[in-house]
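Chemist: when you get a sec, could you give me coordinates for this:
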Amino acid sequence: MSGAVAVHHGAFGRTALYELDRPFVMHAHREGHLIFYVSGRPAGVQVVDRVNPIDDTRGVAVSPWEPHNFDREPFGEATLCLVMYIKPMWFLENCQSAECVLDFGSPVVPVTDEVRRWIMRLTALLLNQQDSDLLDGYLFEMTRICYELSWSRTNGRTPLGRRRARFNDFRVRRSLRLMQENFTEEIAMDRLARDVGLSRPHFFKLFKKQMGITPNLYLNTLRAEQAITELLTTEKSITDIGHDLGFSSQASFTRFFATNVGIPPSEYRRVAHQN
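Modeler: Presented below is the predicted three-dimensional model:
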């Protein structure tokens, strides 16, 4: 069964060591996401429609809102992964450059000697399971290096140019606001499409073109984010958290959380902490 060795939250976002022995469902995050192999059985991460290996020589970078899933056979030795979820605004503020839009140029990150050293340092800090003033600086340097590596072979493309296409349509922006206001309730997609002045097929096509994911995946992201926040910051029972997010039972909420986050909510609450 997949589990967490350590989970740490901070101003940067969150970082974790996960032992994973089964695939996820396709999902997305508002953060930039980095995944590196530490030990165990090598695996892969599907980003959009391509599976990218994670092993001793390659890691994976996933841009905000890019659909992806952990991909491996559900048997054999677990894969110990170092994962990072980096908030784009935190990266931009620490980078102090308008060019540091957290959008990776390629999903493949070569594990250079420098990257390997940062993997080892971050893994050691997380295994120590103590708050450290070093963590933010380590995470920034790791993200900066991976960001630069991801753009090193992209023939002059820039993250700013690629980002301009998103969020331009006012109907998509309105649908985002409506979902953010009502994600704890059952949302009928036909009604949502009508509320923004579109047919359901046109709405889904436009939303995916602008966001890179479907409205359903966006809703799943909102619910997973809220679940993580409540597990970390409240003493509410897992049953109550699931009920407040619209799930009919603790079992259905646990399945949702495990397939979107990677581990059961009880396990996440047990190991997670923040500065």
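Chemist: going forward, measure contacts and count neighbours with C-alpha atoms only.
Modeler: Will do.
Chemist: which strands and helices sit next to the helix or strand hosting residue 240?
Modeler: According to DSSP states H and E, residue 240 maps onto helix 238-244. Taking 3 or more CA pairs under 8 Å, 6 or more residues apart in numbering; DSSP states H and E as contact, the helices and strands that helix 238-244 lies on are helix 215-233, helix 250-261.
Chemist: another one to check against the first:
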Amino acid sequence: MSNALRVAQGTFGRVALLDMDRPLVRHAHPHCHVLLKVEGADTKFWVRDDLVPLTSESAVLVNAWESHAYAHDPRRPPTIILALYIEPRWLAEFRPNWTASGRPGFFAEAVGTITPRIRALADTMARTMVSEPEAQHLHEILLSDLMIAVIERFTPWRDSAVSLRDLGRGLSVDRRIRAVAARIDEDPGAVGHIDDLITATTVSRAQFYRLFEASFGVSPRVYLNAARLERAVRAVSDSDASLSVIGESLGFSVPSHFSRFFHDHAGSSPSVFRAVTRCTRDLETPR
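Modeler: The predicted structure is shown next:
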């Protein structure tokens, strides 16, 4: 079963070292998302409608709110993947126009050939997460070097800084759709059905879906699931609430449904994810 080997979290977002032997459902993240193979079989991801390879020589590059899915082949051995979920505000500390990493089009292509430096940095990051899980400051230094190398390799930030700044100013979102997104972000567990959101906007169902996807690039259901996942990750990592209580707060009346949702979106069971993050936190706490 796929599970997290290590998870590092901070102002940068999070980095997960995942041992993957099963597919993930189509989903999205509000992050700049980079996937690098560390060990095991070559594999593939769906990014929007393209099936792209993840190998020792290539990275999969997913823009914020870009739908994607892991397409594991059950006939092949597992793959250890370094999955980076990076906050645009953290990247903006390096270059102001890197705030555009939170918008569509930051990565022009969904896959690219990595440099020997990116390969070495990814391997070092993965090894350090395993051997020194408590070294949060070192993790952030290594991640800084890795993300700078990735962005310099795969985005035209030097040549098109003005267009990236324009992109970073955001998209024009219909006020009704903005209100719906704010409602989801505030309490994703309180959203029972998408139809309830549609009713509140006074627009037709077809228009609602059209406006929502034009604004965020994903369907309302994918957006809602992303909000649920981010809330779940924080609760599983930081709170002492039982997994059943966390699941219920997010709208899952059956604990197994919450566990399946978490595993299908995060690549790990919530219990293992909690154990890994708790282990790291305990190591960081002075005795």
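Chemist: could I get the helices and strands packed on helix 238-244 of structure 1 as a markdown table with mean neighbour count?
Modeler: Listed next are those as a markdown table, based on neighbours: other CA atoms under 10 Å:
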| stretch | mean neighbour count |
| --- | --- |
| helix 215-233 | 18 |
| helix 250-261 | 19 |
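Chemist: any chance you could map the helices in the stretch 1-150 of structure 1?
Modeler: Using DSSP state H, counting those that start in this stretch, the helices of the stretch 1-150 of structure 1 run over 88-95, 113-128, 134-150.
Chemist: nearest to residue 229 of structure 1, out of those?
Modeler: Proximity to residue 229 of structure 1, assessed across the helices of the stretch 1-150 of structure 1 by CA to CA, is greatest for helix 88-95 (18.1 Å).
Chemist: got the angle for that closest one vs helix 134-150?
Modeler: What separates the directions of helix 88-95 of structure 1 and helix 134-150 is an angle of 90 degrees, with axes from the mean of the first three to the mean of the last three CA atoms, to 10 degrees.
Chemist: tell me the contacts of whatever residue of structure 2 lines up with residue 214 of structure 1?
Modeler: Aligned against structure 2 by TM-score structural alignment, residue 214 of structure 1 finds its counterpart in residue 219. When contacts are counted by CA atoms under 8 Å, 6 or more residues apart in numbering, residue 219 of structure 2 is found next to 209, 212-213.
Chemist: from the residues you listed, which land in helices?
Modeler: Residues from those lying in helices, with DSSP state H as the criterion: 209, 212-213.
Chemist: residue 83 of structure 2 and residue 181 of structure 2: what is the separation?
Modeler: The spacing between residue 83 of structure 2 and residue 181 of structure 2, counted by CA to CA, to the nearest Å, is 26 Å.
Chemist: what's the answer for residue 174 of structure 2, then?
Modeler: Counting by CA to CA, the gap from residue 174 of structure 2 to residue 181 of structure 2 is 11 Å.
Chemist: these two: which is more packed in?
Modeler: In this view residue 174 of structure 2 and residue 181 are compared by other CA atoms under 10 Å, and residue 181 has more residues nearby, 19 against 13.
Chemist: how close does the more buried one get to residue 222 of structure 2?
Modeler: In this view, residue 181 of structure 2 and residue 222 of structure 2 are 12 Å apart by CA to CA.
Chemist: thank you, goodbye.
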